[in-house]
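S.K.: Here's my sequence, what's the structure:
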Amino acid sequence: MEYLCPVCRKVLNTEMEMCSDLVHFFASWHGKKIWRIRFLNQSAYQFFSDKQLQAMAEGQPLILANAASWEKFDAATMTGTDTSGKVTSIFE
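M.R.: Got it, this is the predicted structure:
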């Protein structure tokens, strides 16, 4: 899975080490709801806070290829509670 670092804008994958910018960025979201979204015609996933996603949706329609969310994000383990109630990685 490829994903875009929201800070440095590098495309990374789950097999690569996360950049330090991303580690600090995710730490600020600890305990919050997090979204992983892949926009239509884009291969890399992007991560957004619930607040960011709501603001984007108010401005214009979002055309997504895939979306998933996690409650109670744990920045230390990069996991959260998914919509089925299971604790899973945001990178799965």
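S.K.: make it CA atoms for all contacts and neighbour counts henceforth
M.R.: Will do.
S.K.: Check the gap between Trp35 and Met56 for me.
M.R.: Trp35 sits 12 Å away from Met56, going by C-alpha to C-alpha, to the nearest Å.
S.K.: More neighbours: which of those two?
M.R.: Neighbour count, other C-alpha atoms under 10 Å: between Trp35 and Met56, Trp35 has more, with 21 against 12.
S.K.: A helix includes that one, no?
M.R.: No. Judged by DSSP: H, G, I helix; E, B strand; the rest coil, Trp35 forms no part of a helix; its state is strand.
S.K.: Arg21 sits in which helix or strand?
M.R.: Slight slip there: residue 21 is Asp, not Arg. For Asp21, the host element (DSSP states H and E) is helix 20-27.
S.K.: Buried residues in that helix, which are they?
M.R.: 22, 26 (16 or more other C-alpha atoms under 10 Å).
S.K.: Alongside the first, I'd like the structure of this one:
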Amino acid sequence: MEKQRLQELLVQLHEELEQTETVDERTGEVLTDLKKDIGRLVHEEVVIEDEQDGLTERLGNALDHFEEDHPKLSIVIQHVLDSLARMGF
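M.R.: Down below sits the predicted model:
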């Protein structure tokens, strides 16, 4: 059940990332990295366990980066992190 919820959240996050406009160079870099990671997980159905090492850290860094200027995106990222935590990541 949790894996299905995580997959739904990843799809939602990917959609939010696609709609987020780049404001500065650093935001662009963070967006590009997240789009690549999440897109691979969503579209290629990569097993989460294989990607867990860096994903949680990158999402945490992105959360810090987007918290102030992109609150909706931050909320989705937090939901993904919560879901990963419930799965033991």
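S.K.: Got a TM-score for the pair?
M.R.: Here the TM-score for the pair of chains, by TM-score structural alignment, normalised by the length of structure 2, is 0.33; 54 aligned residues with a C-alpha RMSD of 4.2 Å.
S.K.: list the helices and strands the helix holding Asp21 of structure 1 packs on?
M.R.: On a contact count with 3 or more C-alpha pairs under 8 Å, 6 or more residues apart in numbering; DSSP states H and E, helix 20-27 of structure 1 meets no helix or strand.
S.K.: count of residues packed around the nearest residue to Leu84 of structure 2 once chain neighbours are set aside?
M.R.: The spatially closest residue to Leu84 of structure 2, leaving aside those adjacent along the chain, is Leu6, at 7.3 Å (C-alpha to C-alpha, 6 or more residues apart in numbering). The local packing of Leu6 of structure 2 (other C-alpha under 10 Å) involves 19 other residues.
S.K.: so who does Leu6 of structure 2 touch?
M.R.: By C-alpha atoms under 8 Å, 6 or more residues apart in numbering, Leu6 of structure 2 lies in contact with 80, 83-84.
S.K.: swap the cut-off to 10 Å and go again
M.R.: 12, 48, 79-84, 87 (C-alpha atoms under 10 Å, 6 or more residues apart in numbering).
S.K.: List only those of those flagged as buried.
M.R.: Of these, these count as buried by 16+ other C-alpha under 10 Å: 12, 79-81, 83-84.
S.K.: Which of the residues you listed fall in helices?
M.R.: In this view, the buried ones among the contacts of Leu6 of structure 2 that belong to helices under DSSP state H are 12, 79-81, 83-84.
S.K.: For the residue nearest to Leu84 of structure 2, pull up the helix or strand it's in.
M.R.: Using DSSP H and E, the element containing Leu6 of structure 2 is helix 2-19.
S.K.: Kindly report the same for Asn66 of structure 1.
M.R.: Secondary structure (DSSP H and E) places Asn66 of structure 1 in strand 64-74.
S.K.: which parts of that strand are buried?
M.R.: Quick answer for strand 64-74 of structure 1 (16+ other C-alpha under 10 Å): 69-74.
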